[in-house]
Structure formats: C-alpha cells, structure tokens
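Visitor: Model the structure of this input:
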Amino acid sequence: MYVSGVAVSKFGVSPKSYPEMMLEVIQQALADAEINPTELDAIYISNNLAPHTQNQCHLASVLAGYFPDLYLPIFGLEAACAGGGVAIHQACVSLRAYERILVVGVEKMSESAPQDMLYFVAADADREFDQREGLVFPAGGALIASSYMQKYGATTDDYALVSYKNHQNGNLNPQAHFYGKNVSLEMIKESKIICSPLRLFDCSANTDGAAAVILERQKRGKRAKKIIASTLATNHVNFAQDKDPLDRKEVQKAAKKAFSQCGLLPKQIEFAEIHDGFTVIELLMMENLGLCPFGEGYKWIREGRTNLDGQFPVNPSGGLKACGHPVGATGVRQVAEVVTQLRGEAGKRQVERNNLGLAFNFGSLVGSCTVHILKND
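Guide: Model prediction:
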C-alpha cells in the first residue's frame, strides 16, 4: 500500500463551506499524485460535527454533486477524533477491492459558540456514564494529567514543555493554526486554568481545516511512500470502566499488531505524529505505544529527546496543540505530515532521520485508536 498524494489546508478560521474545504484539498492531493478524479475507485470522508454545526449529514452525496457522472462509491465515517485515522485504515483494508482510494477529512468548528462546541464534542463521550455526570473531555484530560503526576512524579512544568515544543514546531509549519504566533514558555505557564492541572495551552484548539491523502495498491512514482502497517483497536469510551486510565490496553494492542505487521521494533521508529489533544496525552501515548518506557515520557521531554533536533522528534508538525484540532481532519493530517517528512519536503521543520515514521490517532479518551507506520521505499 502506498500514499501517492497528500494535501493539508491552512488550519484556522475559514470562510469556506464544508464542500469548498474538501474540494480544495482533494484538488491539491490529485495534483500531487498527478492523477485526475476519473482515476479514483472510491472515496472515504471523515467528519464528526457537520450534523451538529451545519445541520448537514450525508457529506458523501454532497461531495458527489461536485463530481457529476462519476458515481463513485463514497463512504462517510465517524469515529470521534479518530475518524481520520479510521478512514485511512478502512481505505487500506479496501485496497484489496480497489486500486486507488482518496481519503479526505474535514471539520468546521469556528462558527459555533464555545459552549455549543463543548456540548457537540461531548457527544463523543458515553451518554450514560460520562455526559450525564458532566465529565467533558477537558475534565477527563485533567484526571489523566493528575493521575500521571501522582504515579510518576511529573509536574505541570513538564506539560508546559510539551506545549512549548509543539508551538515551536508549529511556528515552522505554514499550515498550522498557530503559525506566526509567538507562544512563549511564560505564556504557557501563566495561561488560565481550564480544569486543574490543565491550563489553556495544555489543550488543543478548535479550528477549521481539511486534509486529503491518496492511497494506491501499487507504487507509482518516486514520491509515493509505503504504508507498512495499519491497525485499529476499539475500547469502551467511559471512565467508569477504567481500572487505570494510564494503562491503555487498546493502544498497546494496536501498536503491538502494527509492529508485528511490519516486523519492526518500536525503537526503530525515527519520528512520530502522536495525538496530543492535551499535553499529557502525548507523553502517555508515547509510553503505551512502546516508543519509550512507562513513566519515562516526561523525562524525555525534559531532556529534549522529542524536540525537532532531538533523538526522537515527536509532532514535528506542531501536533494538535499548535496545528489545531479540526476533529475529522486530524488523523488524515497526521499521515500527510509523515509522508511529507519521508519525502524530505517539510522545510524548516524537516527531521534529520526520515526513513520510518509513525502516526497515532485516537478518539475520545480513548475509544478508537489507529496506528500507521510508513517508510521510504
């Protein structure tokens, strides 16, 4: 399986509609892959919030209206924040039936009031156990952050370092929401408390954005990059069933299966895009993916190992923290970033070692999660 074309829109407040946002990145991805729409066999769309924010369901048929007379199979997928990763995983599975598939992720969040958006996003949590108790995602993230500090001895300063690193990277990424915005370590540490111990700059930003990738069964062209592992694992989505919120069995299973698929060890991965909806999550997922020992993630950030010029760069794009988190687009953007790094086309944020990269995407805290490993071939 190969990725032959990628595109990521500028993340940030956009006047464009859902169809316009999708069409922008679709056209760019097609151009990047040097193909036209008639050469596609299927399309997968990842979106989470359009039914809430725009009263718009069935984006598959909406998109089909812009490609008349093609009558392609178009599939709409929703898996909370993991939708993009799930769409790519499903496309990988579907390459047994199709030769060439386009995956597009899109979200428009800027037109809804913050209180409304909090309510809409909370729909991705368990209705019976979490929503009715008021356990919105920042509260869940705060519980995880507190547990991590208590168990391992991390501090809020460590979380601030994650945020600072990702903002530094994002300031090198023209597509990032925070590109061109100078976010200092002092600003991060002094930002307002959202849900203790998490501050404003520990949380990813709501934003608008879209991303697209084109997957092909066979390699075509020198710039195509190989997907050597694609896995999906799903767990319950409520805190009531969690014995230990730091022990993410679903993440461990997805990672173990991914490394088994490609015959690699975690230590062989050279850089990663890791879902960081909250700063603590970046550290926690590094550990559960097997990329660093349990309880060592905060030490790695202190030592600078995950910096752009470190031994193991994490989120060279800026991650969700600095790129922003347009829910349905994030997982697609992550894979597009890995491909861009493998191609050596990431500009000022280019990692030095770029032969093997990993993208990890998850939904809720955590319900669905995907692992994709890509390499130069």
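Visitor: Going by C-alpha atoms from here, please, whenever you check contacts or count neighbours.
Guide: Fine.
Visitor: Show me what the strand ranked longest in the chain is packed against.
Guide: Identified as the longest strand of the chain according to DSSP state E is strand 225-234. Counting by 3 or more Cα pairs under 8 Å, 6 or more residues apart in numbering; DSSP states H and E, the packing neighbours recorded for strand 225-234 are strand 2-8, helix 83-94, helix 249-262, helix 330-343, strand 368-375.
Visitor: For residue 187, find the nearest of the ones you listed.
Guide: With Cα to Cα as the criterion, residue 187 lies closest to helix 330-343 of those, at 25.3 Å.
Visitor: For the helix or strand just after that closest one, buried residues please.
Guide: Following helix 330-343 in sequence order, the next helix or strand is strand 356-363 (DSSP states H and E). By 16 or more other Cα atoms under 10 Å, the buried positions in strand 356-363 come out as 356-363.
Visitor: mind giving me JSON lines with the residues you listed and columns for distance to residue 185?
Guide: Formatted as JSON lines, those follow (distance: Cα to Cα, whole Å):
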{"residue": "356", "distance to residue 185": "30"}
{"residue": "357", "distance to residue 185": "28"}
{"residue": "358", "distance to residue 185": "27"}
{"residue": "359", "distance to residue 185": "26"}
{"residue": "360", "distance to residue 185": "26"}
{"residue": "361", "distance to residue 185": "26"}
{"residue": "362", "distance to residue 185": "27"}
{"residue": "363", "distance to residue 185": "28"}
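Visitor: how about this one, so we can line them up?
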Amino acid sequence: MNKPVYLDYAATTPVDPSVAEEMVKYLTPDGVFGNPASRSHAYGWQSEAAVESARRQVAELINADPREIVWTSGATESDNLAIKGAVAGHDNPHIVTSVIEHKAVLDTCKWLEQHGVEVTWLTPGPDGRIRPEQVSEALRDNTVLVSLMLVNNELGCVTDVAGIGRMLRERGVLFHVDAAQAAGKMPVDVSALSVDLVSLSGHKVYGPKGVGALYVRRSPDVRIEAQIHGGGHERGMRSGTLPTHQIVGMGKAFAMARDRLESEMAHLEELRASFLQGLSDLDGVTLNGSSEFRVPGIINLAFEGVEAESLMLGLRGLAVSSGSACASATIEPSFVLRGIGLSDELAHRALRFSFGRFSTAEDAAFAASQIVDVVSRLRAVR
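Guide: Below is the predicted model:
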C-alpha cells in the first residue's frame, strides 16, 4: 500500500536526512557521546563545544545572542518556563493572552489562574489576529506578562507581534511569543519584534522531536525562575543533562532553515497557489483566518455541507488533520475556529492542510483532485 501524501507539516516535520546524518555522530562510541557538563576530560569538552555551536546556529536564525538561548525539551516546556517563570515571585500578577493560543500556553495560563493569577483572555477578529490596541486596553498596573503566538498553528495567520512588542516595551511589560510555527517559515528577528521571551521547537523545523529552546533577552536582563531543578544547568534556568545529539540536530536544522528561508517560502507559496487553484471550481469552500497576514504553508478550509471527519475518512490518499495535534484526541470542534467566531457547525466542516519542504507540485495537484472528488461525492449523497 502506498503511503498517503503527507500534508500535516504543522503537526510535525520529518527530520531532514542531513540532520539525521549529523545527529548520528553524537551517539555512538566512535563519536562525540560525552556529557556536555563533564568538564574534566575531552569527551565532555567535545560535547560542550557541539552544544555551543548549535546554540549559535539557533541564535542566528532569530538574530539573537547565543547566550540568550536556553535549551529545553520542546516548545511546550519553553512556554511553561517562560510563563510560570516570569510570574513567579510577583504578588498578585496579571497575564494577558488569547483564546486561540496553543494548548501549552492555554493550559499553563489556566493552571496559573486556578492558583490565584489573574488572566485576561483576548478574542481575535475573524482573521485570527490580535491587535495592539486590544492588548493595550487589557493592560493593568499589575500586568507582568503578555503571551501571544506569532503564527497560529491551525490558521497560519500572523499576529502583529512587532506592533504589540513596541507598545509593551514602552509600558515595561514582558512579552512572550510562541514562535514554534514561525521559525524557518518566515523571518523572525527578536530585536525587530521587541520581544523578551520566545519559544522554539526542533521538530517543526525538520529537526528531531524532544528538543526546543527558549530565547531569554539579556539586555536588559529578563529574569525568570527555573521550573526544573537539579544541577543548575543552562545558567540556572533549566536543569538536566543536555541531549547532545538532539541539540546538534536542532542546530543543524535551524542553520539549514536560515540558508533556505527565501527559497522555501517561495516554494510553499507556489504550492499554496497551485493547491487553491485546483479547488477553484469547487463551490462552498471558505478560507479560515487571514488571507493577507499568514505563512504560506498552513491552509485551513471549511467545506459547505461536508463534515470534516467524513471528509478525512474519504481522503485516504492524504494525511491531514482537523486541527492541532495537541487536541486531536477530542471530537469537539476546534477551539481556535470557535475562537474566531465560527459556529460549531462550521468548525466541524474545517480541515487544516499544511505543506512543507518535501511537498511537491504533484502532491498539491493530487490533494486538490482528491478533495474535489470526495467533497462532490459526499454532497451528492446528502
């Protein structure tokens, strides 16, 4: 049986073969397998050098100082460290976030809310974007942190992080941004965006799963309290033995993303245009989220008169999703789609298609053809 065409790159990306090849060098007895924290022999020194080289590679993609990169197990941990770490030690802290954030942010803020932290939940417009004036109006004297994602993982829309960041910098409020879906998909410059904390993921950028990073601004120093203790690694912000092979893989993946950014964005734009053109003769198709402020690789579509679950079952030749992988176990309609004002009925008709580095023009044409056939067939038997 042939594998279905993979159109779920927003959930995870395959590890680039060049990345996997590099990672193997840091696993076996004839490679660099030492503990980076072992400072008394060459095995540890070599591993530490590899970790610091990868730290520079990650920093270069987002125009940061390598000393501002803290290794974590992924963007979920980075979100937790940034948010919990920022509010720790404050009396009566207040947080501002939105109702369409990733579950790693939503659940963290809900947990803090249950433990006495005030949280303001902003609602985006139909385009899925939070605007600077919304954030400004939500600020209070005790606001410690604003947490918003740069690119929404279900819609692909891009928030005006730079505008929000400039306003928050003037107000002296910390700004955390989940950029897991943005890094490697669009230019990300932490200086130009005026952000203080940025969550990054390895497996969204053709690197391995189980590794991520948190950017923590140094000038002036942003202070966050560690959430994992046991050795004081990563300048006291995140303890634990560093997985050298995974970190090297993330560094290699981010270096490749930096070198290929323009060409990959152009590639994805071409695939997007081809895919949507292939659906142009199909009536009753609605694009969810902004058509202007977005990354090219994520497309969320609702199909009139067709349930998303039925459509997915019919699309046996495609691997797609009805929303975020973190919420795929539920049959509830997407909270993101409801968050931008869609009714449950409309939200139940939406699918997310996400293209990536290894997607081809043939994949886009095949996907469009399959969708037209299956949607037409399902509508005919209503």
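Visitor: Just the TM-score for the two chains, thanks.
Guide: Between these two chains, after superposing, the TM-score reads 0.25 (TM-score structural alignment, normalised by the length of structure 1); 169 aligned residues with a Cα RMSD of 7.2 Å.
Visitor: returning to what we had before: go through the helices and strands packed on strand 225-234 of structure 1 and pick out the most buried.
Guide: Mean neighbours per residue, mean count of other Cα atoms under 10 Å, is largest over these for helix 330-343, with a mean of 28.
Visitor: Residue 97 of structure 2: what secondary structure?
Guide: With DSSP: H, G, I helix; E, B strand; the rest coil as the basis, the three-state label of residue 97 of structure 2 is strand.
Visitor: burial count for it?
Guide: Counted by other Cα atoms under 10 Å, the residues lying close to residue 97 of structure 2 total 23.
Visitor: what's the answer for residue 108 of structure 2, then?
Guide: 17.
Visitor: for residue 266 of structure 2, same thing?
Guide: Around residue 266 of structure 2 sit 12 other residues, with neighbours defined as other Cα under 10 Å.
Visitor: Report the secondary structure element holding it.
Guide: Using DSSP H and E, residue 266 of structure 2 sits in helix 244-278.
Visitor: got it, and residue 51 of structure 1?
Guide: Counting by DSSP H and E, residue 51 of structure 1 is part of helix 50-53.
Visitor: Likewise for residue 215 of structure 2?
Guide: According to DSSP H and E, residue 215 of structure 2 maps onto strand 212-216.
Visitor: Between the two ends of stretch 319-339 of structure 1, what distance do you get?
Guide: One end of stretch 319-339 of structure 1 sits 15 Å from the other (Cα to Cα, to the nearest Å).
Visitor: hang on, the earlier thing: which parts of the helix holding residue 266 of structure 2 count as buried, going by neighbours?
Guide: So helix 244-278 of structure 2, judged by 16+ other Cα under 10 Å, has buried residues 244-258, 261, 264-265, 267-272, 274-276, 278.
Visitor: mind listing the strands in structure 2 by residue range?
Guide: Using DSSP E, strands in structure 2 cover 5-6, 69-72, 94-98, 118-122, 143-149, 174-178, 197-201, 212-216, 285-287, 298-303, 318-319, 350-354.
Visitor: next one: structure 1
Guide: Under DSSP E, structure 1 gives strands at 2-8, 42-46, 74-77, 100-107, 193-195, 198-199, 209-216, 225-234, 271-274, 356-363, 368-375.
Visitor: what's the closest of those strands to residue 138 of structure 1?
Guide: Comparing these by Cα to Cα, strand 193-195 comes nearest, at 6.3 Å.
Visitor: of the buried residues of strand 356-363 of structure 1, closest to residue 22 of structure 1?
Guide: residue 361 (20.2 Å).
Visitor: thought that closest one was touching residue 332?
Guide: No - counting by Cα atoms under 8 Å, residue 361 of structure 1 sits too far from residue 332 to count as a contact (9.0 Å).
Visitor: hey, what's in contact with both of those two?
Guide: 84-85 (Cα atoms under 8 Å, 6 or more residues apart in numbering).
Visitor: burial of residue 313 of structure 2, as a residue count?
Guide: 11.
Visitor: Who are the packing partners of the helix holding residue 266 of structure 2?
Guide: Secondary-structure packing of helix 244-278 of structure 2 (3+ Cα pairs under 8 Å, 6+ apart): helix 17-24, helix 42-61, helix 361-380.
Visitor: Select, out of the ones you listed, the one closest to residue 70 of structure 2.
Guide: Here helix 42-61 is closest among those (Cα to Cα), at 8.3 Å.
Visitor: and that closest one, which residues are buried?
Guide: 43-48, 50-61.
Visitor: which helices and strands does that helix pack with?
Guide: If contacts are counted by 3+ Cα pairs under 8 Å, 6+ apart, helix 42-61 of structure 2 sits against strand 69-72, helix 244-278.
Visitor: try it again with 6 Å
Guide: Applying 3 or more Cα pairs under 6 Å, 6 or more residues apart in numbering; DSSP states H and E, one finds that helix 42-61 of structure 2 contacts helix 244-278.
Visitor: Residue 227 of structure 1 against residue 374, yeah?
Guide: Yes - counting by Cα atoms under 6 Å, residue 374 is a contact partner of residue 227 of structure 1 at 4.4 Å.
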